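In: okay, structure incoming, though there's no sequence with it:
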């Protein structure tokens, strides 16, 4: 699942900080404990020197220090010392503490010395040290609090600082989503203090300018080509019709001429559709007025009445309200003419054509030999289903192009009860 770049960054920053702090905590704990024990050992060694000096100056101290007292050291007489007298041995032991009623960690120094008479003694000094488990727990709690504070601080900073920094980028995406071919002004440049966003904005503007030039060139080519084809197509069809009137033609020649005429008529239909698309894209249908769709559909059904009767199609017209829009009447005529002509053309013999008109929608349904169409492709140019190979594949594309001029109108296709259903609805 895709997430925003801010949340994506926060997630990895949080994980990275957690790992770094964990490694840092382990090293910090090792360094601190080493420093603590080093300081304690230095204190014990210093205390050893003081005790030995006092034992030389005051021999009674040896007799008075047979057991641990408040000075936390003990001097014991030994037969001999196996190691050097000044050798220090450190250890950590747990000793019961009456106050806490539990064993606490102590650092113990064991060493030896000789009194003035040369008699060996063992000196043992102890001192309370750090409770490592408590220290480790407190360190973990402190680092956890620090981690939470850092992460929350980063989230707050990212929310305000990065949110503000990324605002131009979001605006660029928003403006880019509104861009449509043939409408260069639909993309508005966004100024930003961020160099990368300015570069992105400039590159998008350059790309749009190039696309517009190509698009304008294609429009001019289509319009000019369509205009230039009109006259030779009309002349060719007229000449073929004159040939068909020649009674001396045999059946084979007549069939060939009829097929040629049919192909030219397909070219005329394609040429007319391309001209319509070109005129729509060139904003030649610019007028707006209140249009009652009920009247548009009624007039179209009247025009197609002979074809409906010829195909024995059962017409079911139901008007539950007046569907009115503010648009160009010619475009509304073209839009519903394409939908109704398709519903008749691709209908079954003795099929059914249903037209439902509501106050905010017009629904055109028809029976057909073909099952559900692919809604992802039916509005693309030159897309053809399997119903009629003679189709130029531009009818529904013209419908979609017209609706792009009116954002308040939306077309929805569905296949219900073995019928192709097209709904034009206000949104």
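Out: Thanks, I have it. Please read these numbers as outputs of a predicted model, since none were measured by experiment. Numbering: from 1, shown residues only.

In: hey, let's count contacts and neighbours off CA atoms from now on
Out: Fine.

In: tell me the gap between the one helix or strand residue 206 maps to and the middle of its chain.
Out: Using DSSP states H and E, residue 206 falls within helix 195-244. How far helix 195-244 lies from its chain's middle: 35 Å, per Cα atoms, centre = their mean, to the nearest Å.

In: swap in stretch 48-67?
Out: What separates the centre of stretch 48-67 from the centre of its chain is 79 Å, taken as Cα atoms, centre = their mean.

In: what are the buried residues along it?
Out: The neighbour-count check on stretch 48-67 (16 or more other Cα atoms under 10 Å) flags 48, 51-52, 55, 61-62, 65 as buried.

In: can you show me the helices along the stretch 51-200 of the chain?
Out: 60-64, 132-157, 163-165, 167-177, 195-244 (DSSP state H, counting those that start in this stretch).

In: buried set for the third one?
Out: This means helix 163-165. residue 165.

In: before we move on, what about the second one?
Out: When neighbours are counted by 16+ other Cα under 10 Å, the buried residues of helix 132-157 are found to be 143, 147, 151, 154-155.

In: here comes the other one, which I'd like you to weigh against the first:
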């Protein structure tokens, strides 16, 4: 991803480059116009000086002819020739190969043709001057412009970087605090005073937003805790009353079936209540103790405890457990995590399906067969996958995520080659 400052700088550089490209022909046109104008003035001055000097000599016709001939030999770039009549002055541009330095190639000349009289005779004076070559002018202008462009660009980048670091420091400070903010820790963020109206407004609204979220989060947690605690006693009473009702005589088979169904629903509600209490305890950091856990031995123990359940469902369990894998964590929560992951795979498997359990040095992976991928966004949310038709509470994977967040582990899910794969990774 690109930074905002880099995007604006690229726009400035692109604009400056376009202006530079357009400025070179403009510079050339202006300089060429000024140069051509100056050369015209130069030719007019030389022509006027030549005319005045010749007219001031008061030469005879013979001396005039000799002087003209000598002039044409000494000044080959000019031609002084007798003509029949006076005409208006004219200018021209011509490219001519350099006869003195052939290697130089073609030169550009600007000429002035003027007419005047000496001793009653009309003469035509052709005055030419060599102009600077166009390509040489363009190269020179482009080189100088590009040099100053680099100097200007370097200065802009340096100044922009220095000023931007100072101007945007409050923004990055606020951004760093927001990134480090954790709703579970329930502390408010205090932003620094910047003295800049835009940043002060942003920080004020961020403080209000965070404070509101913390308040709502606390209310939800308190509601969950209070509701779960208050439900324990009524649930126990209902269970006791159902047991008494089931033991009472006489009772019909239909009544017994209804009581069993009520027991099943009550058991599910009881498990949900216990899981909500467990989530509340995890969020309140009531499981703070950590120890070195031999995950290999703990995993083997949990699998052996579920042997009878696995056999009843006719599931094939494939184990790839590396020996003596040790990690640091709360043992009670780690046992809950293993139980939830294994039971999730077992509960959603059909008879004679395969469950694969793989443990590596930094990875635990439990997979079970499946027909199609699950909606990953809903998997680790509370009641994200619960259904009235299943015995699950919809909180097992939410508890797994909460335990992983507490320990700094990373949970993930993917569907690959007809298998649902749930992974836990740690450093």
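Out: Great, that's in hand. Remember, predicted model here, so these are calculated numbers, not experimental data.

In: CSV for the buried residues of stretch 48-67 of structure 1, including distance to residue 363 of structure 1?
Out: Shown next, in CSV, are the buried residues of stretch 48-67 of structure 1 (distance: Cα to Cα, whole Å):
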residue, distance to residue 363 of structure 1
48, 103
51, 107
52, 110
55, 113
61, 113
62, 113
65, 109
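
In: for these, which one is nearest residue 311 of structure 1?
Out: residue 48 (119.8 Å; Cα to Cα).

In: so who does that closest one touch?
Out: Applying Cα atoms under 8 Å, 6 or more residues apart in numbering to residue 48 of structure 1 gives the contacts 123, 125.

In: which secondary structure element is home to it?
Out: Element membership for residue 48 of structure 1 (DSSP H and E) is helix 5-57.

In: that helix against structure 2, how far on average?
Out: For helix 5-57 of structure 1, the mean deviation from structure 2 after alignment is 1.9 Å (mean Cα distance after the TM-score superposition for structure 1).

In: what angle do that helix and helix 132-157 make?
Out: 150 degrees (axes from the mean of the first three to the mean of the last three Cα atoms, to 10 degrees).

In: okay, now the closest residue to residue 188 of structure 2 other than its chain neighbours: neighbour count?
Out: Among residues not flanking residue 188 of structure 2 along the chain, residue 211 sits closest, at 6.3 Å (Cα to Cα, 6 or more residues apart in numbering). Residues near residue 211 of structure 2, counting by other Cα atoms under 10 Å, number 16.

In: kindly report the same for residue 116 of structure 2.
Out: By the other Cα under 10 Å criterion, the neighbourhood of residue 116 of structure 2 contains 22 residues.

In: any idea how far the counterpart of it in structure 1 is from residue 384 of structure 1?
Out: Applying TM-score structural alignment, one finds that residue 116 of structure 2 aligns to residue 113 in structure 1. As judged by Cα to Cα, to the nearest Å, residue 113 of structure 1 and residue 384 of structure 1 stand 108 Å apart.

In: got it, and residue 282 of structure 1?
Out: According to Cα to Cα, residue 282 of structure 1 and residue 384 of structure 1 sit 25 Å apart.

In: ok, residue 201 of structure 1 next?
Out: As judged by Cα to Cα, residue 201 of structure 1 and residue 384 of structure 1 stand 38 Å apart.
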